[in-house]
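Visitor: what follows is a protein structure lacking sequence information:
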């Protein structure tokens, strides 16, 4: 029997998942988080936002799944669930190169496929699930050569689909992109073929930036989440490797996941989570933002204007997302300020 409002959430210990959890509880969902260990569950339960909400055992519970790739791994976790949000995913170290192609397949490609399809299979078995929301990425539907500056002026939408990059992979990021493409394409194909009693929505964010409650020391900003990349640039890092800037505020990305559970949003479709217009922003725009808003931090050396990061323009059209969900995604300016405000608060503390 279904709990009329039971959401099963993976990735609650991560940057995005932790924010999704807070919004889900505030929206009135009872949430069952999937974690790999009791210590990770305790980390979630002890987060300031969760302690402030003080949820009951019914409102917030957890289930342990040590290996999500095992067939049937989610069967027990999804019993009685009405909704599922899958945020968990292996994250690349942004530039790290692993020694073997086998590593890429074992760490990125195969887990993405097995976990995603396994989750859908278990959702069907449960018989009570009405909607599954999966965190994808813009790297799932933009050919990887575009991120190497080898693209054209093509405009990408949430409906764009590409074949899975078979490799060999030159970096973790390329393998991560291939894993996201595989998960997106195969999950949509699975739903089309099996016609389960639930529908599927995929959210495709770009860079996710903004305040991270899980970062409580200056060192946390250097090793946790995608924030580390933007903050390194704002602290003077020098890079010759060009990168794109398509991005979304963490709060907005989490909000999209929760709103996507509403049956008023038609299912079996995808949405880009990228702010600003299709022409995007430059990395150097972040320097202008900190010059305008944080002159004292620059004077003290906490932020620097000497960062170097060439920009690649990839044209991403998220107009459908804003029209469907009914709100404007916060732009690059707000994303930078959200992150920097928190970073400076932590430094001060």
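Guide: Arrived safely. These figures come from a predicted structure and were not determined experimentally.
Visitor: from here on, contacts and neighbour counts on C-alpha atoms
Guide: OK.
Visitor: in the longest helix belonging to the chain, what's buried?
Guide: Longest helix of the chain, by residue count under DSSP state H: helix 172-194. Of the residues in helix 172-194, 172-188, 191 count as buried by neighbour count, 16 or more other C-alpha atoms under 10 Å.
Visitor: swap in stretch 338-349?
Guide: Buried residues in stretch 338-349, counting neighbours by 16+ other C-alpha under 10 Å, are found at 338, 339, 340, 342, 343.
Visitor: ok, back up a step: show me what the longest helix of the chain is packed against.
Guide: If you count contacts as 3 or more C-alpha pairs under 8 Å, 6 or more residues apart in numbering; DSSP states H and E, helix 172-194 packs onto helix 110-126, strand 199-205.
Visitor: distance to residue 234 added to the ones you listed, as TSV?
Guide: Formatted as TSV, those follow (distance: least, C-alpha to C-alpha, whole Å):
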stretch	distance to residue 234
helix 110-126	32
strand 199-205	22
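Visitor: any idea which of those is most buried?
Guide: Sort these by mean neighbour count, taking mean count of other C-alpha atoms under 10 Å, and strand 199-205 sits at the top with a mean of 23.
Visitor: want to compare, so here's the second one:
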């Protein structure tokens, strides 16, 4: 139950998502009422029987079947004090740039317009979950570029339109969606603050779980596959995601909460969140050491990362000093803790499902 009391209502879109459910837990613990949206009502029961159990009086749910539809969020935004917009489908089976761009841009514009017309004068902040993919432009910048919030992915769209790949199209769509957000702000000059959170690859223990491990999201599934030795493609190491920058989900959620609560400071700002570089090889190395009784892929130990999981000298880095200063901390949750806490959560949820114990 909440440790504090607070009369304010927080709207979190895509509430059943990995990051969003963490944000919901943090706000509920602070005494807020959380209103979540999802595409179907089943998400409500799933959360109230799991991550949000015990917070039933402080949770509301609105079904939004299509986030890009005009007026989709009209009811959801009414009387809320803060909006956290995390809903943006990640589907790497899509086969065109426009298929990525439509939901990403349309979802942002749909909820912004609903908020402008229907939220009410009590609305204080709008925080959107963007991505490091909206920041990094490896085609334009030097290989050792130090990326900050001033950087934008401006080349990804043309690259994806010339030679389509889903990851490049996804990154371009995140940049386009965030650009659309800031263009909307310039044109409409809302009375409430607007901020964007740009996390790297997100790891860390989920608070809401799918029915089975194979349904885990794109960033957690590789950790499960390495831990359980359920590797596709002939047992190969999972591919690196982007530049392998990482950040723990609890820090990502904390940044969203801070941006909403400190809206006078966060207004108009982007916050890049990354704690270093850690490719799948680093996951395998950590888990082989901690679980010697399990058969875990060896790969090429130590390759592609530093012992402290910081950025590699001579390669690009992601500078998070702005976010660290805002949160008043020196460092985010470390990678080893993030991975081990994730596996601990897996084992608590699915004990004995990983069958790779050595004979």
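Guide: Looks like it arrived, so ask away. Quick caveat: nothing in here was measured; it's all calculated off a predicted structure.
Visitor: and the longest helix of structure 1, how far from structure 2 on average?
Guide: Per the superposition on structure 2, helix 172-194 of structure 1 and its aligned residues are separated by 1.2 Å on average (mean C-alpha distance after the TM-score superposition for structure 1).
Visitor: quick revisit: rebuild the buried residues of stretch 338-349 of structure 1 as CSV, extending it with secondary structure.
Guide: As requested, these are arranged in CSV below (DSSP: H, G, I helix; E, B strand; the rest coil):
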residue, secondary structure
338, helix
339, helix
340, helix
342, helix
343, helix
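Visitor: among those, which one sits closest to residue 88 of structure 1?
Guide: The closest of the buried residues of stretch 338-349 of structure 1 to residue 88 of structure 1 turns out to be residue 339 (C-alpha to C-alpha; 21.9 Å).
Visitor: how much space separates that closest one from residue 231 of structure 1?
Guide: To residue 231 of structure 1, residue 339 of structure 1 is 8 Å away according to C-alpha to C-alpha, to the nearest Å.
Visitor: where in structure 2 does the longest helix of structure 1 fall?
Guide: Taken onto structure 2 by TM-score structural alignment, helix 172-194 of structure 1 occupies residues 166-188 there.
Visitor: check contacts around the counterpart of residue 139 of structure 1 in structure 2.
Guide: Under the alignment by TM-score structural alignment, residue 139 of structure 1 pairs with residue 133 in structure 2. Residues near residue 133 of structure 2 by C-alpha atoms under 8 Å, 6 or more residues apart in numbering: 153, 170, 171, 172, 174, 175, 198, 200.
Visitor: and the closest residue to residue 216 of structure 2 other than its chain neighbours, how many residues sit next to it?
Guide: Excluding its sequence neighbours, the residue lying closest to residue 216 of structure 2 (C-alpha to C-alpha, 6 or more residues apart in numbering) is residue 210, at 6.3 Å. Neighbours of residue 210 of structure 2 under the rule other C-alpha atoms under 10 Å: 14.
Visitor: now do residue 263 of structure 2
Guide: There are 21 residues near residue 263 of structure 2, going by other C-alpha under 10 Å.
Visitor: please apply the same query to residue 8 of structure 2.
Guide: 15.
Visitor: quick one: what's aligned to it in structure 1?
Guide: Using TM-score structural alignment, residue 8 of structure 2 pairs with residue 5 in structure 1.
Visitor: my guess is that match contacts residue 30. True?
Guide: Yes: Residue 5 of structure 1 is within contact range of residue 30, at 6.0 Å (criterion: C-alpha atoms under 8 Å).
Visitor: still on that earlier bit, list the contacts of the match of residue 8 of structure 2.
Guide: Per C-alpha under 8 Å, 6+ apart, neighbours of residue 5 of structure 1: 28, 29, 30, 81, 82, 83.
Visitor: give me that answer again for 10 Å
Guide: With contact set as C-alpha atoms under 10 Å, 6 or more residues apart in numbering, residue 5 of structure 1 has these partners: 28, 29, 30, 31, 59, 80, 81, 82, 83.
Visitor: then residue 181 of structure 1?
Guide: 109, 112-113, 136-143, 161-165, 175, 187.
Visitor: could you redo the last one with a cut-off of 7 Å?
Guide: 140, 141, 164 (C-alpha atoms under 7 Å, 6 or more residues apart in numbering).
Visitor: for residue 117 of structure 2, same thing?
Guide: No residues are in contact with residue 117 of structure 2 under the rule C-alpha under 7 Å, 6+ apart.
Visitor: look up how far residue 167 of structure 2 lies from it.
Guide: With C-alpha to C-alpha as the criterion, residue 117 of structure 2 and residue 167 of structure 2 are 35 Å apart.
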